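Colleague: sequence first, then the predicted structure, then my questions.
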Amino acid sequence: MTRLSLPIIEERNLLWSGALILVGAFFSLAFACAAPLAGFAAIAALTSARRNALALTAAIWFSNQLVGFTMLHYPLDFETLAWGGALGLIALICCETARFAARMSIGAGAPFAALAASFLVYEGALFAITRAVGGDVSHYALASVARIFAINAGAFFGLWALALVCAAIGAGRRVASLRV
């Protein structure tokens, strides 16, 4: 890597992170409790270095909570705050799980493996916590989980396509900067 390409990479990473956080906030407005945190954790794991991916996942979770409490008027009670904290922790675990699954997969299967692993951990953890606290698990019926997966997959693959476009633009800009 040449010195000329470093500012472009830093600029692209900052723009990419900002875009993911803004899109995450939009999804939080659109889907409230069904915001695709597993999909965002997987895309962060695939497009950023480990530390940045975890920080990005935390920032997306924070934007989700900020939208929830300020715009969607989530109640400020212990249960809501505890679930919010649990979602953040689970999202970070999903990011690590997605990174591991992508490393263990072969070739073009990495994005699919990352999303599947992240989603399974996310929904599995939420189900386990709900069951442990004696909550109603009827909303984990196949139709509900399939809907949540569709939202996560749509977000993930839309962001994956955007990441490919950004990478192509960044590669083109690096080549152009080397010619100057």
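Modeller: Happy to help now that I have it.
Colleague: going by C-alpha atoms from here, please, whenever you check contacts or count neighbours.
Modeller: Noted.
Colleague: contacts for stretch 42-54, please.
Modeller: For stretch 42-54, contacts defined as C-alpha atoms under 8 Å, 6 or more residues apart in numbering pick out 41, 56-57, 92, 94-96, 98-99, 102, 111, 114-115, 118, 156, 159-160, 163.
Colleague: take a look at this one as well, against the first:
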Amino acid sequence: MGNSEAAIAPSFQRMNQWETAHRSLAQSQLWSFLLIAIGSASSFIYPHPPLVGLAVIAGTTIARPKAIIAAILIWLVNQIYGFSIRQYPQTIESLIWGLVMGAGTILVALIATVRPQFSRGRWTGHSLWLGITVLSGYVLFEGIVFLVGQLIGQSHVFTLKILWGILVKELVWAIALGGIHALLLISAMRDRPTKNNSQPSSNL
């Protein structure tokens, strides 16, 4: 019994350490700013940036209020850039599509912030939830685009090649940003024991 408890204890310590570091990073201004900056820069690379991947990373790695703000800011930069530099047509239809993209981005970010119990405390659970939300968010986002297109009579062309290309783009960005977040998380986990060890002992 004692041996099993001794084996379980380090596992719980690692889980607590992971979740503590994750929560600390979720409240960090640095990571929020970095994600918003990278997400905004993506609008200069693509006419249609990977809003689903960005929203998922925001929702799974940032506290909910900040995640929603990040998603809105990334979408807003895309719209400002689109209507100014890319010269989107200033029509009601363009405005509707912009609002649809914004609503879809916020909805995906909200879903990602749910973070069920299995996704907390371990890399595997977090990665699994990240994958689930990217795929489900992609289906939801593209489904909204399709339905709105049917309603306003401006449906987009959905071929398997186009859909696959969009999905790959979302996955690549989600994986890349997830990797950056993982590096920051590892750094935070390494720094925490050092800080704890530097504190004076209460027994002295």
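Modeller: Yep, that arrived. These numbers come from a predicted model, not from an experiment.
Colleague: hang on, the earlier thing: now, which of the contacts of stretch 42-54 of structure 1 lie within helices?
Modeller: 41, 56-57, 92, 94-96, 98-99, 102, 111, 114-115, 118, 156, 159-160, 163 (DSSP state H).
Colleague: which SS state does the residue positioned nearest the centre of structure 2 fall under?
Modeller: With distances taken as C-alpha atoms, centre = their mean, residue 57 lies nearest the centre of structure 2, 1.3 Å away. Classification of residue 57 of structure 2 using DSSP: H, G, I helix; E, B strand; the rest coil returns helix.
Colleague: looking at structure 1, name the residue matched to it.
Modeller: Superposed on structure 1 with TM-score structural alignment, residue 57 of structure 2 falls opposite residue 43.
Colleague: before we move on, the earlier item: the contacts of stretch 42-54 of structure 1, buried ones only, as a PyMOL selection?
Modeller: With 16 or more other C-alpha atoms under 10 Å as the burial test, the buried ones among those are selected in PyMOL as follows:
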select buried, resi 41+56+57+92+94+95+96+98+99+102+111+114+115+118+156+159+160+163
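Colleague: distance of residue 51 of structure 2 from residue 22 of structure 2?
Modeller: Relative to residue 22 of structure 2, residue 51 of structure 2 is positioned 23 Å away (C-alpha to C-alpha, to the nearest Å).
Colleague: neighbour count for the two, which is higher?
Modeller: residue 51 (30 against 25; other C-alpha atoms under 10 Å).
Colleague: for the residue nearest to that one when sequence neighbours are not counted, which residues are in contact?
Modeller: With C-alpha to C-alpha, 6 or more residues apart in numbering as the criterion, residue 51 of structure 2 has its nearest non-adjacent residue at 6.0 Å, and that residue is residue 105. By C-alpha under 8 Å, 6+ apart, the residues touching residue 105 of structure 2 are 51, 52, 55, 71, 72, 75, 141.
Colleague: can you name the two of the residues you listed that sit furthest apart?
Modeller: Pairwise distances across the contacts of residue 105 of structure 2 peak at 15.1 Å for 72 and 141 (criterion: C-alpha to C-alpha).
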